[in-house]
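K.L.:
Here is a sequence with its predicted model. Questions after.
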Amino acid sequence: MTSVEHYLQSHNIIYTLHTHEAVFTCEEAEKHCADIPGLACKNLFLRNNKHSRFFLLVLPAKKKMDIKKFGEIVGEKNKLSFAHADELKEKLQLDPGSVSVFGILNDDKHEVELYIDKDVYDADIVTFHPNVNTATLELSREMFHRFLDMIEYGENIVIL
């Protein structure tokens, strides 16, 4: 059992666990996880130019990311970019390929800003890695919203 599963169970958040081969990209996930119900999500770890703000953006796997629009939404007029692997490790204790909304559980200092695309927030069922890329957790909308309430990061819902 992963620490994510332990957290969810201890907070009465019901989920379904699906195990599969390791996946590192949305394309691989689509191939190996096609039979898992729900909205597949991608999780992007971004930073500003000064490396002073970090963002975890959760959006549908098939949705094209408009990084300029997201930068405007979060008040970063200068270019946003993907954070480096060492920053991901430092802030969320994750490796590339294992980024997930559940990574926010590792952000003890609340240094990462969490943003959820409205399509993800409104989906009936959503799916995410439990911070390892050999499994996927399936959550109902109610359970996902309960998770968001529990972590107390606010509901930063964006339309991209």
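P.N.:
In hand now; what should we look at?

K.L.:
CA only for contacts and neighbour counts going forward, please
P.N.:
Will do.

K.L.:
tally of neighbours for the nearest residue to His20 once chain neighbours are set aside?
P.N.:
The spatially closest residue to His20, leaving aside those adjacent along the chain, is Thr134, at 5.3 Å (C-alpha to C-alpha, 6 or more residues apart in numbering). Neighbour count for Thr134, taken as other C-alpha atoms under 10 Å: 17.

K.L.:
And His20, by the same measure?
P.N.:
The number of residues packed around His20, counting by other C-alpha under 10 Å, is 12.

K.L.:
Let me know whether it touches Ala135 as I believe.
P.N.:
Yes - counting by C-alpha atoms under 8 Å, His20 does reach Ala135; the two are 5.7 Å apart.

K.L.:
which secondary structure elements does the top helix by length along the chain contact?
P.N.:
In the chain, taking DSSP state H as the definition, the longest helix is helix 141-151. Counting by 3 or more C-alpha pairs under 8 Å, 6 or more residues apart in numbering; DSSP states H and E, the packing neighbours recorded for helix 141-151 are helix 118-122, strand 125-128.

K.L.:
Can you give me the distance of Cys33 to Phe45?
P.N.:
Distance from Cys33 to Phe45, counting by C-alpha to C-alpha, to the nearest Å: 22 Å.

K.L.:
got another, please set it beside the one above:
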Amino acid sequence: MAQALANCNRVFSTSERYSEKSAKHPDLGFSLEAASPSHYLKRRSPAKPLENVVMPKTFDELLQFLDELNIEISTIRHAPVFTVGEAQDLRGQIPGAHTKNLFLKDKKDNFFLVTVDEEAEVDLKTIHSKIGAASRVSFGKPEKLLEYLGLTPGAVSVFGVINDDQHQVRVVLDEGLMQHDTINAHPLSNDATSSIIRDDLLTFLKATGHDPLILKIDGSVPN
């Protein structure tokens, strides 16, 4: 199966496009269905509609936005992954830092997207004192993740701020992560990994109106 999954990979440049529809790989015998916003919306019951949700940006729209900033990314398509461990097993060797992302909220409904290296240790009991939260934090609900960042659980990514035009989410980047020249993240769905230059990531964030906090979040690194 590992070989079959490896055969699914394909590299895309910024100028290329690919379909977000799920694909069925003949060697695997099951659908490689991504955790995409459109899939999440379709699966919800009509009796429980989501409020205040505008259809999120697509991968192509993300690429167009980056093109306008003269930012180039490279993207590898793979089977959908939902955990850091699955990502490590499926993506193959992709240079640069790989990320994990925490969508958090405090008791006053201030929301934060904390992006760290995939191996970083994050203490949720104390992180509020570092990021300026009004209280201890908890994970934000999937409905708010979709409403603010246009993302679904399993596909949380710093690229999601392209959907946060009301600036409801504060972005926090770990300073250890930002020591890497290249940073990897899901491009709005979890069936691909995109590589972006560190300085280009900062340019992208600022262009979306998100001036990130760069702080020491990783507890595994000594002060």
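P.N.:
Alright, I've got the coordinates. Computed from a predicted structure; not experimentally measured.

K.L.:
picking up where we left off before, residues contacting the longest helix of structure 1 from elsewhere in the structure, which ones?
P.N.:
Contacts to helix 141-151 of structure 1, defined as C-alpha atoms under 8 Å, 6 or more residues apart in numbering, come from residues 8, 13-15, 105, 121-126, 154-155.

K.L.:
Mind giving me the ChimeraX command for buried ones among the residues you listed?
P.N.:
Command for ChimeraX, covering only those of the contacts of helix 141-151 of structure 1 found buried under the criterion 16 or more other C-alpha atoms under 10 Å:
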select :8,13,14,15,105,121,123,125,126
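
K.L.:
taking the contacts of helix 141-151 of structure 1 as a set, which two sit the farthest apart in space?
P.N.:
Between any two of the contacts of helix 141-151 of structure 1, the greatest separation by C-alpha to C-alpha is 22.7 Å, found for Leu105 and Asp124.

K.L.:
helix/strand/coil for the corresponding residue of structure 1 for Ser194 of structure 2?
P.N.:
Using TM-score structural alignment, the equivalent of Ser194 of structure 2 in structure 1 is Leu137. State at Leu137 of structure 1, reduced to three classes by DSSP: H, G, I helix; E, B strand; the rest coil: strand.

K.L.:
list the contacts for Leu137 of structure 1?
P.N.:
Contact partners of Leu137 of structure 1, counting by C-alpha under 8 Å, 6+ apart, are 15-18, 127-130.

K.L.:
What subset of the residues you listed is buried?
P.N.:
15, 17, 127-130.

K.L.:
Just flag the most distant two among those.
P.N.:
Spatially, the most separated pair among those is Tyr15 and His129, at 11.8 Å (C-alpha to C-alpha).

K.L.:
Buried residues of the longest helix of structure 1, list them for me.
P.N.:
Buried residues in helix 141-151 of structure 1, counted by 16+ other C-alpha under 10 Å: 141-144, 146-148.

K.L.:
Tyr7 of structure 1 -> structure 2?
P.N.:
Aligned by TM-score structural alignment, Tyr7 of structure 1 pairs with Phe65 of structure 2.

K.L.:
In a helix, its match, correct?
P.N.:
Yes - under three-state DSSP, Phe65 of structure 2 falls within a helix.

K.L.:
what's the closest of the buried ones among the contacts of Leu137 of structure 1 to Ala40 of structure 1?
P.N.:
When the buried ones among the contacts of Leu137 of structure 1 are ranked by distance to Ala40 of structure 1 (C-alpha to C-alpha), Thr127 comes first, at 5.1 Å.

K.L.:
check contacts around the residue most central in space within structure 2.
P.N.:
Against the mean C-alpha coordinate of structure 2, by C-alpha atoms, centre = their mean, the closest residue is Ser157 at 1.1 Å. Neighbour list for Ser157 of structure 2: 100-101, 115, 151, 185-188 [criterion: C-alpha under 8 Å, 6+ apart].
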